[in-house]
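> Got a predicted structure plus its sequence, pasted below:
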Amino acid sequence: MNPDLPRRRFTGGDLNGVLGLVVDNLSILAFLATALVGLFGVPADIVFRRMFPGTALGVLLGNLAYTWMAHRLATRTGRDTVTAMPLGLDAPTSIGMALLVLGPAFAGYRQAGMDATAAGEATWRLGMASLVVMGVLKVVLSFFGGWVQRSVPRAGLLGSIAGIALMLMGFLPLVEIMRVPVVGFAGLGIVLYALVAKRRLPFGLPGVLGAFLVGVLLYYGLGPAGLLGTGYHAPGPWQWRFGIPWPTLHFVDGLAATVPYLPLILPFGLLMVVGGINVTESARAAGDDYRTRDILLVEALATLVAGFCGGVAQTTPYIGQPAYKAMGARLGYTLVTGLVIGLGGVLGYLSNLVEWLPVAVLAPILIFVSIGITTQAFEATPVRYAGAVVFSFFPAIARMLAIKLGDPSIVEPARFAALYADGVHGVSAMAVISILGNGFIITSMVWASFVVAMIDGHVRKAAGIVALGGALTAFGVIHSVDPIGTVYLPWMLDAGARAMVWQFVAAYAALAAVLLMLSLTPRRR
């Protein structure tokens, strides 16, 4: 074996890898903080001192483990071209946790009469418990990844996550960009130029870094002069917000609060298992043969430990391992990224970076990721299933509308409740939007799966999937008639809510019956 092999595992390409991976994680943390602190009013100290340290610890541990796995693979194969698997916070589910679980929960606690600090603490415990639930699920499923991948059609898996990416990770950050359009649109243009059009920036500058630098220069160059209007906010003083992510049992207090959110939390974990399988195959195709179970198990344990230590956002292996390999990254970039993010959560400098970097600067990166995820849903799925992928987007669109319409700054709560209950001709439009969006990830999987079954000619299987959808509807796992999406026992609801439940259950039953009758006819294209 070459004695110089370990020294050559750190290359100049690792610098590009660090820039890309750190900025990716930083942008997700920034959006998480902006959503919780800026949109919902969660106290900043709880976000930065309680949630960030444990969340960052998961990134640190996962990247250290992946670095060691790459070192082991390089030693075993005698190659100095092995690239570590990149790991970071998962963008769609992290944003989904902020907008669909933590933020609404905090608003509910406040409406129940809690003060901001108590509501923030309860929200933090809910986030911890949610992460522990996802971590346990992923640990179990890491041993059954192949079965999971075979059971749910790729159109359903990729379509559901693409819906999250397109609506929550693409459209909502685009709205934030257009709040400060001079800054955000310029950065978005550079991201599209370098990463979508694949054009070279001057001096070979990486696209993410180029967009980042231009955004910062515009924001701090034009903002103090008053040229950005109300879009500029001067940064506050530097603060050392120390937070040690000690293991704690506070998550136990939040377990009961996770029940209404299980239709979101469990699919979030499931998607990461399937995503981990896909990225391992991608790395294998690029020449680095990692064991799928090891990749999944390490990531699951990183999420679980983060939850025990106060984290609220799950980690995931990133799909871009071949891209990092092409830019010359080896082992150093994951090691350095883990240390930068992990120590930043403990020492508190991540919170300062998040506060000093506006969403308009970081959002273009999220939009690019959303474009990539949505594009992959079509590229990785056979063309004949494209209609199923598109059909799976509709519940996510409904969820995005429900988020906006449920924002008290847009529609007053009393007005929302009146519109929800005002069903002149059946169920009101507001109720339909809310009900269609509740449990949207599982709904997307069900809808895409039965369309795929029909395309393949398995009409009876499609009927069975639709019947399963009806059973899930009866208990509020999907199409919950509660505006906040809680699950329930239908016979415990009041008469009006129970009537709405049975209408949607009957809709699935009718469709299942129609499909069963169609399955008796001769098969024709």
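Cool, the structure landed.

> only C-alpha atoms for contact and neighbour calcs from this point on.
OK.

> Spatially, what comes nearest to residue 416 if we skip its sequence neighbours?
Once flanking residues are discounted, residue 416 sits nearest to residue 406: 7.0 Å by Cα to Cα, 6 or more residues apart in numbering.

> burial count for that neighbour?
Neighbourhood size, residue 406 [other Cα atoms under 10 Å]: 20.

> Can you tell me how far it is from residue 277?
As judged by Cα to Cα, to the nearest Å, residue 406 and residue 277 stand 36 Å apart.

> Thought residue 94 was touching residue 168, still the case?
No - using Cα atoms under 8 Å, residue 168 makes no contact with residue 94, being 10.3 Å away.

> how about stretch 190-210: buried residues?
Within stretch 190-210, the residues that count as buried by 16 or more other Cα atoms under 10 Å are 190-195, 206-210.

> follow-up on the earlier one: out of residue 168 and residue 94, which sits in the more crowded spot?
Counted by other Cα under 10 Å, residue 168 and residue 94 do not tie: residue 168 has more neighbours, with 27 against 21.

> So residue 156 sits against residue 445, correct?
Yes - Residue 156 is in contact with residue 445 according to Cα under 8 Å; the separation is 4.3 Å.

> also this one, for the comparison:
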Amino acid sequence: MSLVTFGWNQNSQLGHGDSEIRVSPCSVDTLESSPILQIVCGSRYTVALSRQGNVFSWGRGDDFQLGHIKGTSLSSVPRMIKSLEQVKVVAIAARGAHTLALTGDGKVFSWGRNDEGQLGLGTRDPCRTPTEIAWFRDNGVCVKKIACGRVHSAAISLGGDLYTWGCNDEGSTGHQTSESQVVPGEVLGLAKVEQVACGSRHTLVLVCRERQMSWVDPSILNTENALYAFGWGMYGQLGVGDRRNRSAPSQVVFSRDALPTTDKVRISSIACGYRHSLAILSPCQGQSDTFTDDDDEIPFNTLWAWGWNRYGQLGLSEKLASSCCETPMLVSLPHSAVTVAGGGRHTVAVLQRSSDSAKRMYSWGRNDDGQCGIGFASPEQREPIRVRSSGDDVQAVAAGWSHSAALLEIPLEAFDETLNRDLENVPGGMGRSPSTPFFSAIRRPSELAPTSTFRKVYLRASSRLSEIMTYGNLDAGFAQFLNTLILLLNILASLRMRVGLPQNTVIGLVVPGACLTVFVSNIVFGVWADMKSSPATTFTALPHGINTVIFFAYTMLIMTPVYEKTGDAQLAYRTGLVSCFLLGVLELPCLFLVTMMRKLIPRAAMMSAMAGVSITFIAMTFTVQIFSNPAVGIIPLVVVLVCYGSNVQLPYKIPAGLMALMLGALIIWGAKMLDIDLMVGTVAPPSAVDLNASGKKFLFLPTTSLPEVIQGLLDPRTWSYITVVIPMLIVNMVTNLSCIEGSAVHGEAYDTKKALAMDALITIFGSLVGNPYPTCIYIGHGAFKSMGATSGYSYISAVSVLLLGITNGASGVMQFVPEVAGVGILMWIGIVVTAQAFDRDDDYTEEASSSKSHAAAVALGLLPALAAWCLQYLQATIPACSAVISNSTVSPHHIPFDQVMKRLEANGIFVFGLISLSRGYLLSSIFLSSMLVEIVDRQFKNAAMWMLLAASLSFVGAVHSFELDGQGINSNYGFPSRTLGEFPLKYCFAYLGSAFVLILFEIRENDTSIKRMLQRCKKRISRTFQDSDLKKTRYRPSRSIDREDFDERKPLRSDRGPSYAT
């Protein structure tokens, strides 16, 4: 059998030799020579059992849960556990950070984390290698089944007795005591136990009825066996009708309302997730009339789920879905359930199809790391969906906290034939999904037997076109195109009004050059995505082009000041070209610092910087534009939210973005026919001026600007205005790194150095064809991925933008279609990217004793971007008011910008703080968020280092430095930077003082750690005598453990997340 894994892989728990996330099943090649019999998943590691009885493990091993003698902290590929070679292992179990193994002669071995006695060895010390649980041997108990919870364990003896041990805080072991059990103890009141399953802190037990009841409640199903639950019940995971904890077994019943049948049923399988539970019910022999699947003889097994449902892990329909279900609910499935596994917040199941008895894999629930294996990452998948690359026969599935595994009977290469058969079985032909071809009339290559070279080329081209022209690619391509269209309109307006460039230069040189740059970048990154894709995994191209934030920075901070001080528009444009060229050149040597930057900057800080730009310059900018013109903008926005927010499909294959534009155009033109002006307060678009200025010329082909760049490099006046290039380079690097990190979060790891090298070369190329704006990787990869886009959207955008640039199409399009009708897509992208920054941090659950959520750090990192966005509006407002007041009919005076700012500060509006926080806002976001991440993780020394970095950046004016004059705000750099009010020096002092305070906390933390270590040594010495007596005495449930021992358990320390979570 072939083993495939998918999902989160930060700790190499997928076994592929790397830490790249997989959003589709990928074969574990190193185990091809060892047929796998069983697969289980811990929180951040995986264990497999071969047919020969050998045990393999890989992933995170900082608590010795891998069982290896050497190299215990991490294993990126499966490694055999050598100490188990001499015994015949027949079953394994894992959860949290400990592992159990069952041998053929009924012995149980355990290893890993043991702070609650979950290994059953009589102590609380972790165990590096598999060690037999001597209690079973000493008491003559032969074990036939085992199960692991997060910090407790269970076993069933040959006689059907249930034994549990470990943490019992909420009654998860079923013993009538609140103390942890360090050795196995029998759970009284249960006999003839058939199966046991353990969740995070609750347990399910399946028991054979000793005698059948003569009377059955007509409201519940008549089951041949009985299901009991005990332990943690806060989320309804016990299924007993309330959310109270149970320390004694309580029966779980199944409602007849969901499955109206009088036949007797049997509970054939049970499973537990982190906070949810699952059970499969089968018809008893000879009573399968109601349970059969129509014309098929295969009995239809039903799946029931209950407990926590925040991310849809119960698989219930929207009508039945709620945050928690306190009783079992029937899951609607297309086929008969065979087996099921519960993960941290997701579920994986094997279903048997009635038509050909093929066993398929389905999944649902949390999918932020691709743990559902459906080809892309998304916040949640509420209803069961087919894991497409799963083969004909799936024998077993397993689920960890955020990764999954499955055993297949066919190799991964044989999936294509299965997929084709699946498509043929869809009623009405090919179903509508993000990957469905828009032109469904395009036939498959297999349907047209090629007889000539021309026909082969035609078929290949048709096949490739169908891959590109899918719904997901059209939606994402349209969003990318619209973003570029809006950017071009800003270029048309800004370069004319703020830089003073003549119309023919903007339309004939700048716009074609910018469009050619975007065309090349989209093609390059699209091809790169194709090269990384495979039949099993499809990559989404990184969105790349001219960044809106960089566009405003280069226009407002470089070209506009040059034009205002010299009045030479050509010099301003030339300075922009040279600055763009130099940024690309300087980016190349920075490639060698990338690896260090990614290691030092926490992921939460990267995601926070990206989210800050998304929620402000993308989402908020377009939101206010929509609400400025509600009659035209809100209705198309609702269409976008419905289609993307709930995956509603429009009729006639119409992409959501196109429908939004069509609605906006219909509204605006309908209003014009009725002589109603809906676009109140907007200025006339520049399109009419553009078209008139272009004369009869139709094509505007790009031309070289190399002479302009050379002239600018030789002109000493140019160099005095490009001091802003270095900060812009840092901003560009941080933006690129954040976006690359964002793509890795969604399962697509692109090589950082290659990405930055291509970005630098494209920036240099753009400066040589008339484009004064650097390129960078866009925010939005995760949103495009969730749309189902691949590399095709990048090609669609490339061709559309090139045609737009060389025909001056931006002006023509906006004469007929209102811009506000289409910006809802961009607003949605900004919202999704922001939400994903917080979703990612949810992996660090409250279950971990020491690792807390980094959501607060993400929120802190948003504040500098918010300040920059507010300042942008303030900067635009004051000149506008000044222009009105200085009108000759009102007053002949011009209001200086700096005087207004000082007056606002004097009146308690604190604009100086707003300006300071906005200067170098991406850098401020990084070091503030990183500092809080380290504080949350109690790494005060690392937090102090971030404050020292902040002090250095403040000292030279890279952040918080500004000068005011009558025209606006200027940057000021120096060593040190001296500005109005000495703000850089003040910030430097504040950050140095903060670093000193954090160092004091670090010293205090180490001092406390030393005291705790001495206390543990003292307790360990006094506990030695208790341990020796405990091993000689059979455990009785009534016996308690010293409460001090219970309180002395050491919480796990982690740098970025919990060592166990499920």
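Okay, I see it. Just so we're clear, the structure is a prediction, and the values are computed from it rather than from any experiment.

> residues in structure 1 aligned with stretch 910-919 of structure 2?
Alignment note (TM-score structural alignment): stretch 910-919 of structure 2 is matched to residues 429-438 of structure 1.

> Contacts for the matching stretch next, please.
Stretch 429-438 of structure 1 is contacted from outside by 395-402, 416, 419-421, 423, 478-485, using Cα atoms under 8 Å, 6 or more residues apart in numbering.

> at 7 Å instead, please
Residues outside stretch 429-438 of structure 1 that contact it (Cα atoms under 7 Å, 6 or more residues apart in numbering): 395-396, 398-399, 402, 419-420, 478-481, 483, 485.

> And for stretch 1011-1020 of structure 2?
Residues from elsewhere that reach stretch 1011-1020 of structure 2 (Cα under 7 Å, 6+ apart): none.

> Could you tell me where it falls in structure 1?
Here stretch 1011-1020 of structure 2 fails to align to any part of structure 1, judged by TM-score structural alignment.

> Show me which residues of that stretch are buried.
1016, 1020.

> Spatially nearest residue to residue 62 of structure 1 (excluding sequence neighbours)?
Excluding its sequence neighbours, the residue lying closest to residue 62 of structure 1 (Cα to Cα, 6+ apart) is residue 302, at 5.4 Å.

> Measure how buried that neighbour is and give me the count.
Residue 302 of structure 1 has 24 nearby residues by other Cα under 10 Å.

> Would you mind finding the match for it in structure 2?
Aligned counterpart of residue 302 of structure 1 in structure 2: residue 762 (TM-score structural alignment).

> Ok, residue 205 of structure 1 next?
By TM-score structural alignment, residue 205 of structure 1 lines up with residue 654.

> who's in contact with its match?
Taking Cα under 7 Å, 6+ apart, one finds nothing in contact with residue 654 of structure 2.

> Now render the buried residues of stretch 190-210 of structure 1 as JSON lines, adding distance to residue 383 of structure 1 and secondary structure.
Below are the buried residues of stretch 190-210 of structure 1 laid out as JSON lines (distance: Cα to Cα, whole Å; DSSP: H, G, I helix; E, B strand; the rest coil):
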{"residue": "190", "distance to residue 383 of structure 1": "30", "secondary structure": "helix"}
{"residue": "191", "distance to residue 383 of structure 1": "28", "secondary structure": "helix"}
{"residue": "192", "distance to residue 383 of structure 1": "25", "secondary structure": "helix"}
{"residue": "193", "distance to residue 383 of structure 1": "27", "secondary structure": "helix"}
{"residue": "194", "distance to residue 383 of structure 1": "27", "secondary structure": "helix"}
{"residue": "195", "distance to residue 383 of structure 1": "24", "secondary structure": "helix"}
{"residue": "206", "distance to residue 383 of structure 1": "32", "secondary structure": "coil"}
{"residue": "207", "distance to residue 383 of structure 1": "30", "secondary structure": "helix"}
{"residue": "208", "distance to residue 383 of structure 1": "31", "secondary structure": "helix"}
{"residue": "209", "distance to residue 383 of structure 1": "34", "secondary structure": "helix"}
{"residue": "210", "distance to residue 383 of structure 1": "35", "secondary structure": "helix"}
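
> for structure 2, longest helix please?
What stands out as the longest helix in structure 2, according to DSSP state H, is helix 983-1032.

> and residue 316 of structure 1, which of the three is it?
Assigned state for residue 316 of structure 1: strand (three-state reduction, DSSP: H, G, I helix; E, B strand; the rest coil).

> burial of it, as a residue count?
Neighbours of residue 316 of structure 1 using other Cα under 10 Å come to 30.

> Spatially nearest residue to residue 50 of structure 2 (excluding sequence neighbours)?
Spatially, and ignoring its direct neighbours in sequence, residue 50 of structure 2 is nearest to residue 36 (4.2 Å; Cα to Cα, 6+ apart).

> Can you tell me what residue 459 of structure 1 aligns to in structure 2?
Superposed on structure 2 with TM-score structural alignment, residue 459 of structure 1 falls opposite residue 940.

> same question, residue 215 of structure 1
Per TM-score structural alignment, residue 215 of structure 1 is aligned with residue 664.

> any idea which helix or strand carries that match?
Using DSSP states H and E, residue 664 of structure 2 sits within helix 656-673.

> just checking, next helix/strand downstream of that helix?
helix 687-693.

> hang on, the earlier thing: from the chain's centroid, how far away is the longest helix of structure 2?
For helix 983-1032 of structure 2, the separation from the chain centroid amounts to 33 Å (computed by Cα atoms, centre = their mean, to the nearest Å).

> counterpart of the following helix or strand past it in structure 1, which residues?
Per DSSP H and E, the first helix or strand lying C-terminal to helix 983-1032 of structure 2 is helix 1043-1047. Against structure 1, there is no aligned range for helix 1043-1047 of structure 2 (TM-score structural alignment).
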